[in-house]
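> model the structure of this input:
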Amino acid sequence: MTHPTDRLAEYAAGAGAPDIAAHLAGCAACRADLAAWQRLRAAERLDAAPPPGPELLAGVLRRVRAAPAAPPVLIAVPRYSGPNRPRRLLPVVGQLLAQQARLIRRPVWVLAGLAIAAGTVLAAAVPPGRAAGLFGLVVPPVAALIVAAGADDSGPADELVRATPTSPRTVLLARLTLLLGSTVGAGLLATLLLATRDQLGAPGLLLAWFGPLVPLCALSLAVAVAWRPGAGMGLAMAIWMLKLLTRPGLLDARIAGAVATVWQPALPTVAAAVALAAAVVLAAPLLHRNRIRISGVAQ
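Predicted structure coming up:
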């Protein structure tokens, strides 16, 4: 039996022939093939259906316009404004100081506290009238050393800090505020405790250590930030040792005069030291990049 397989597609499209109809009446396999072609033909007619007319879109729009409009929902969005600035600034500053306190190495706090405590005990043990001179040799170098140590940003945690949007200027200013605030606070507490041990009283004790603290910390900070923290600490210790040697008169008069300028500063010297510290803080990003470049060349 010959099957008209190649003619079934035409038969499904309507081009019928009597012989194909007679054959389909007695052949189940060809009827199955014809049914498949008819299903395919129906699918083609669905794909070729024309797109919906504009009346469909017009009906949808009529329904949308006829529906009642829902009232608008107002959502209050908080915004940053002037009156809220102080309330938001204080938590940010407190959080920054707390983070910097964790980044400063614990030995810095321990050694500074022990040094000031030991200086307070020794100043209380000396004869009356000598407490100011002794205590004035303790607080300034301690403050200068911890300021230089605070400028060290080579730790693993400091690498993460540099990856944040916080600028090196802000980080340095926060550390200076924390370190100097803690040292000056401890010095003031010790001054109140030693006020009765010196004939100058609390004001004399305060001037004895706060006067040299300002220029000594400014010099130590400048060298530590511009070069390296170890150099800033070394400079502070060198000036302190020269101060100890000036008492027996072992130094040249010019060197002794330079040391006296730092240790017994006049008002212009204090103003210049404050200006130097401010310039170092402002130039901290540039100095930080130069220090990294110099360290890379040295390695």
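> could you use CA atoms for every contact and neighbour count after this?
Will do.
> and Asp19, how far from Asp47?
Counting by Cα to Cα, to the nearest Å, the gap between Asp19 and Asp47 amounts to 31 Å.
> I should have written Leu89 there, sorry.
When Cα to Cα is the yardstick, Leu89 and Asp47 sit 66 Å from each other.
> between these two, which one's more packed in?
Between Leu89 and Asp47, counted using other Cα atoms under 10 Å, the more crowded position is Leu89 (11 against 8).
> just the helices in the stretch 51-200 of the chain please.
Along the stretch 51-200 of the chain, the stretches classed as helices by DSSP state H, counting those that start in this stretch are 54-66, 85-103, 106-125, 131-135, 139-150, 156-162, 168-194.
> show me what the fifth one is in contact with.
When contacts are defined by Cα atoms under 8 Å, 6 or more residues apart in numbering, helix 139-150 is touched by residues 104, 108, 112, 115-116, 119, 175-176, 179-180, 183, 187, 209-210, 212-214, 216-218, 220-221, 224-225, 229-230, 232-233, 236-237, 240.
> now do 7 Å
Contact partners of helix 139-150, identified using Cα atoms under 7 Å, 6 or more residues apart in numbering, comprise 104, 108, 112, 116, 175-176, 179-180, 183, 187, 209, 212-213, 216-217, 220-221, 224, 229, 232-233, 236-237, 240.
> cool, and the fourth one?
Outside of helix 131-135, the residues that reach it under the criterion Cα under 7 Å, 6+ apart are 119-120, 123-124, 197-198, 204-205, 208-209.
> please give me the structure for this one as well, since I'd like to look at both together:
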Amino acid sequence: MTGVRAPAATEGRPPKAAGGGRRGRLRQLTARDRFTLSLMAGIPTLITVAFVWVPAVASVVLSFSSWSGYGDFSTIQWVGLENYRNIFTIYPEFQPAIEHNLAWLAVFFCVPAPLGLFLAVQLDKQIRFSRIYQSILFLPVVLSLALIGFMTELIFSPTQGLVNNLTGHADHHVIDWLGDPHLNIWAVMVMACWRQTGYVMVLFLAGLKSVDPSQKEAAALDGAGGWQTFRHVVWPALRPINVVVLVVTVIESLRAFDIVYVINKGTDGLELLSVLVTDNIIGEASRIGFGSALATILLVISLVFIVPYLISMFRKDERA
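The predicted structure follows:
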């Protein structure tokens, strides 16, 4: 007599929860757990909406107005597109600020991003004293941009600066790195890149730790070299980190303010959009509407770089 056996596929498997998957796990949560999760997700969301999205939307709305910031909201005069028209036609500081911001963005993409990736790949090989190297390279990130600005003045000072003393230009043929409008933006960007490289390096290091070592070993067994392994195994696994690096690079390059304001308050070759926004909103002029229009332009520029890349990344994830 032959006995009936249970299907082999079900042997040794724990019983599935009712309504399996994420929905099933959510149904198993108690009311207290759901309340705790709601607080943990709701409070940061409310803070973000209150201190980020509401001011951003208010800036866009106020960009169509003329308001000094004094008095109540009844003193606001709506002027339509006049602020934007004045920015693009009769505001001389706008064009150099746009050029400097775009140059800053291009340099951040071409120097700190690939250099940070290179350093992260080297440190991920578990070389000797890698922890010490990581700490040294990350140390500039801990410093504020204002302090980086003071260091820039010390390093590029015409007579007492490190650069001119090392190159022999401190006494004769002095190079005014920070006073020359054609040189100061590049001197400042050297220091900004020095700080940004450590930040990008840490982001890529975090991404490299998530790469499955077995995939690297399989690639090596198949005869792939170091570059081929990086291109076909490591780089695709860094896709989420690439999005983070892109967003961080764009934000850091467009919000640069402290380092140039410390040197000469963002004038004489160091004009940036963030400085123009500050000067118009909280400066002596106090033109809230005009400054909000500049802030809106800065927001649009950042979204032009970020949104298309995010859309393409999300589409690739859906296809995968």
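> and the TM-score between these chains?
The TM-score (TM-score structural alignment, normalised by the length of structure 1) is 0.24; 115 aligned residues with a Cα RMSD of 5.9 Å.
> pipe the contacts of helix 131-135 of structure 1 into TSV and attach neighbour count and distance to Ala12 of structure 1 per row.
Supplementary listing: those in TSV, determined by neighbours: other Cα atoms under 10 Å; distance: Cα to Cα, whole Å:
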residue	neighbour count	distance to Ala12 of structure 1
Gly119	20	111
Thr120	22	112
Ala123	24	116
Ala124	22	118
Arg197	21	121
Asp198	20	121
Gly204	17	117
Leu205	27	115
Ala208	23	114
Trp209	26	110
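> now the two most distant members of those.
In terms of Cα to Cα, the contacts of helix 131-135 of structure 1 reach their longest pairwise distance at Gly119 and Gly204, which sit 16.3 Å apart.
> Leu173 of structure 1: how many residues sit nearby?
Other residues near Leu173 of structure 1 come to 17 when the count uses other Cα under 10 Å.
> distance check, it against Gly59 of structure 1.
With the distance defined as Cα to Cα, Leu173 of structure 1 ends up 69 Å from Gly59 of structure 1.
> same deal with Gly211 of structure 1?
Gly211 of structure 1 sits 88 Å away from Gly59 of structure 1, taking Cα to Cα as the criterion.
> please identify which of these two sits among more neighbours.
Applying other Cα under 10 Å to Gly211 of structure 1 and Gly59 shows that Gly211 carries more neighbours, namely 20 against 10.
> element containing that one, please.
Secondary structure from DSSP states H and E places Gly211 of structure 1 in helix 201-226.
> going by contacts, tell me the helices and strands next to that helix.
In terms of contacts (3 or more Cα pairs under 7 Å, 6 or more residues apart in numbering; DSSP states H and E), helix 201-226 of structure 1 is packed against helix 131-135, helix 139-150, helix 168-194, helix 229-246, helix 253-263, helix 267-282, helix 284-298.
> what's the fourth one packed up against?
Other elements packing on helix 229-246 of structure 1 under the criterion 3+ Cα pairs under 7 Å, 6+ apart are helix 139-150, helix 201-226, helix 253-263.
> how about residues contacting it?
With contact meaning Cα under 7 Å, 6+ apart, helix 229-246 of structure 1 is reached by 141, 144-145, 148-149, 151-152, 216, 220-221, 223-224, 251, 256, 259.
> among the residues you listed, which one has the most neighbours?
Neighbour tally across the contacts of helix 229-246 of structure 1 (other Cα under 10 Å): the maximum, 32 neighbours, falls on Leu221.
> what sits closest to that one if chain neighbours are left out?
Take Leu221 of structure 1 and drop its neighbours on the chain: the residue closest to it by Cα to Cα, 6 or more residues apart in numbering is Ala148, 5.5 Å away.
> so how far is the helix holding Gly211 of structure 1 from its chain's centroid?
Here the centre of helix 201-226 of structure 1 is set off from its chain's centre by 29 Å, with Cα atoms, centre = their mean, to the nearest Å.
> give me the neighbour count for Leu97 of structure 1.
Applying the criterion other Cα under 10 Å, we find 19 residues in the vicinity of Leu97 of structure 1.
> what do you get for Gly113 of structure 1?
Here the number of neighbours of Gly113 of structure 1 (other Cα under 10 Å) works out to 16.
> now do Pro236 of structure 2
Pro236 of structure 2 has 12 neighbouring residues, counting by other Cα under 10 Å.
> does it sit in a helix, a strand or a coil?
Classification of Pro236 of structure 2 using DSSP: H, G, I helix; E, B strand; the rest coil returns helix.
> roughly how far does it sit from Leu154 of structure 2?
When distances are taken as Cα to Cα, Pro236 of structure 2 and Leu154 of structure 2 turn out to be 42 Å apart.
> what of Ala293 of structure 2?
Between Ala293 of structure 2 and Leu154 of structure 2 the distance, using Cα to Cα, works out to 35 Å.
> and these two? Which one has more around it.
Taking Ala293 of structure 2 and Leu154 together and counting by other Cα under 10 Å, Ala293 has the greater number of neighbours (24 against 15).
> quickly find the element holding that one.
Here Ala293 of structure 2 sits within helix 288-319, counting by DSSP H and E.
> likewise Arg195 of structure 2?
With the criterion set as DSSP H and E, the secondary-structure element containing Arg195 of structure 2 is helix 184-209.
> good, wrapping up.
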